[in-house]
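Enquirer: coords below, sequence missing:
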């Protein structure tokens, strides 16, 4: 199956605020399967077991999505959290919002706004990125073209390893879709004396066009 870009978060995100004496805490985590989502939900429930509510929603890139109001009025908690996830275009993520009731009713609209805010803030804190397909490439070439090839590759690839023997081997990440031009230019620079081996594909996080490693 061909890898396609998708938007998710880079790290665990947390948020916290008080609304009319109710204490809201948002927790967001990138996941890839439902078991990971359930595990995170149970982790938060166990840690905040004295909370009034632990509302959750999650969505996977295969289209699976679920939510729970956890005792809040129907449609005021879990669904607003899921709506935030959908509106931000994020997948492979689970969000749990913990609420400690402060004694003042917020009303249906107030609840929806508070749960939405907690979800949005925790996702933003998790750093929204685009997981982008990259090739894992081995590039072998001769010493005389090292400087020229380094200058060319700068900004086009991310080198993850360099091996120096009788020839030089670079192991690198190359963004999918740029390979034709990079490979063609590399062959020209090395006068055809290079070995290019695509060893696999992987997802890497990209933000504002820059690879995050």
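Expert: All right, it came through fine. Quick caveat, the model's predicted, so the values are computed rather than measured.

Enquirer: from here on, contacts and neighbour counts on C-alpha atoms
Expert: Will do.

Enquirer: quick one, longest helix in this protein?
Expert: helix 107-125 (DSSP state H).

Enquirer: Show me the contact partners of that helix.
Expert: Helix 107-125 has contacts (C-alpha atoms under 8 Å, 6 or more residues apart in numbering) with 9, 12-17, 19, 24-28, 73, 75-78, 80-81, 84-85, 95-97.

Enquirer: second one coming, line it up with the first:
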């Protein structure tokens, strides 16, 4: 995944989405969670393995927003389990997520094609569960802007923030008014220019570094 792109989707923190698929009595249970590091991914994988310690396979796949990703077939034939699971996460545009698909063997070999279909279907069902319950969130590249303005300009500047597509996240009333705003990366430039013009050339803004967050 390209960190320079403007956004990605992830699962809401603290949520676990689940999807199931069954084929010839083999049961596949996909468990999907939000993670923000390789350590958190490994912790979730171990949690699922402990939960399903009696299962034949617990197949993990994870993608982070910095571009790192990993998967394992966990004893299934090569590229029949981990890669199909990872491909579903990629195809859904997800990042900072970990999926573990648990397989309880039903006694009948499914063959490579059957395994790919089963792991794909279970993972797709978990992603659909997250989407259907409103647990998929959009992460955008967001730029914070902090402004120090006189009280007399408060209403006007709030309107300018909204006009530029931004949001006021926090307001502190002291000698002046401090507004903490956020803009989609790049859109802050129009606001900063407009406010500088409004202030007769005085720079009233401190622009922060863009970072990924909900907008």
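Expert: Looks like it came in fine. Remember, it's a predicted structure, so these values are computed and weren't measured experimentally.

Enquirer: picking up where we left off before, just the ones of the contacts of helix 107-125 of structure 1 in helices?
Expert: Reading helices off the contacts of helix 107-125 of structure 1 with DSSP H, I get 78, 80, 81, 84, 85.

Enquirer: Spit out the contact partners of the aligned residue in structure 2 for the first one.
Expert: Spelled out, that is residue 78 of structure 1. Matched to structure 2 by TM-score structural alignment, residue 78 of structure 1 sits across from residue 82. Applying C-alpha under 8 Å, 6+ apart, we find residue 82 of structure 2 in contact with 59, 60, 61, 71, 72, 73, 74.

Enquirer: wait, the fifth one sits on residue 57?
Expert: No: under the criterion of C-alpha atoms under 8 Å, residue 72 of structure 2 makes no contact with residue 57, lying 10.4 Å away.

Enquirer: residue boundaries of the helices in structure 2?
Expert: 38-51, 82-91, 111-132, 154-163, 188-198.

Enquirer: How about the fourth one, which residues are buried there?
Expert: Meaning helix 154-163 of structure 2. 154, 157, 160, 161 (16 or more other C-alpha atoms under 10 Å).

Enquirer: Could you report the neighbour count for the residue nearest to residue 18 of structure 1 when sequence neighbours are not counted?
Expert: The shortest distance from residue 18 of structure 1 to any non-neighbouring residue, by C-alpha to C-alpha, 6 or more residues apart in numbering, is to residue 24 (6.0 Å). As a burial measure, residue 24 of structure 1 scores 23 neighbours (other C-alpha atoms under 10 Å).

Enquirer: Residue 19 of structure 2: neighbour count?
Expert: The local packing of residue 19 of structure 2 (other C-alpha under 10 Å) involves 20 other residues.

Enquirer: show me the contacts for it.
Expert: 29, 30, 31, 122, 123, 124, 125, 126, 127, 128, 129.

Enquirer: And the aligned residue in structure 1 for it, how far from residue 59 of structure 1?
Expert: In structure 1, residue 19 of structure 2 lines up with residue 16, judged by TM-score structural alignment. Between residue 16 of structure 1 and residue 59 of structure 1 the computed distance is 22 Å (C-alpha to C-alpha, to the nearest Å).

Enquirer: check contacts around the nearest residue to residue 128 of structure 1 once chain neighbours are set aside.
Expert: Excluding the flanking residues, the one nearest residue 128 of structure 1 by C-alpha to C-alpha, 6+ apart is residue 9, at 4.4 Å. Each residue near residue 9 of structure 1 by C-alpha under 8 Å, 6+ apart is listed here: 29, 30, 90, 93, 123, 126, 127, 128, 129.

Enquirer: Kindly recompute the last result at 10 Å.
Expert: 28-31, 90-93, 122-131, 205 (C-alpha atoms under 10 Å, 6 or more residues apart in numbering).

Enquirer: Buried members of the residues you listed into PyMOL, please.
Expert: Selection of buried members from the contacts of residue 9 of structure 1 for PyMOL, criterion 16+ other C-alpha under 10 Å:
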select buried, resi 28+29+30+31+90+91+92+93+122+123+124+125+126+128+129+130+131+205
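
Enquirer: which position in structure 2 aligns with residue 123 of structure 1?
Expert: Residue 123 of structure 1 maps onto residue 127 in structure 2, by TM-score structural alignment.

Enquirer: repeat for residue 135 of structure 1
Expert: Checking TM-score structural alignment: residue 135 of structure 1 goes with residue 143.

Enquirer: again with residue 187 of structure 1
Expert: Under TM-score structural alignment, residue 187 of structure 1 pairs with residue 196 in structure 2.

Enquirer: what does residue 165 of structure 1 give?
Expert: Residue 165 of structure 1 maps onto residue 174 in structure 2, by TM-score structural alignment.

Enquirer: Can you report how many residues lie near its match?
Expert: 10.

Enquirer: give me every residue that touches it.
Expert: Contacts of residue 174 of structure 2 (C-alpha under 10 Å, 6+ apart): 148, 150, 151.

Enquirer: Which members of these are classed as buried?
Expert: residue 148.

Enquirer: sorry, back to before: pull up the overlap in contacts between residue 72 and residue 57 of structure 2.
Expert: 81, 100.

Enquirer: Other residues contacting stretch 154-173 of structure 2?
Expert: Contacts of stretch 154-173 of structure 2 (C-alpha under 10 Å, 6+ apart): 142-151, 176-184, 187-192, 194-195, 198, 215.
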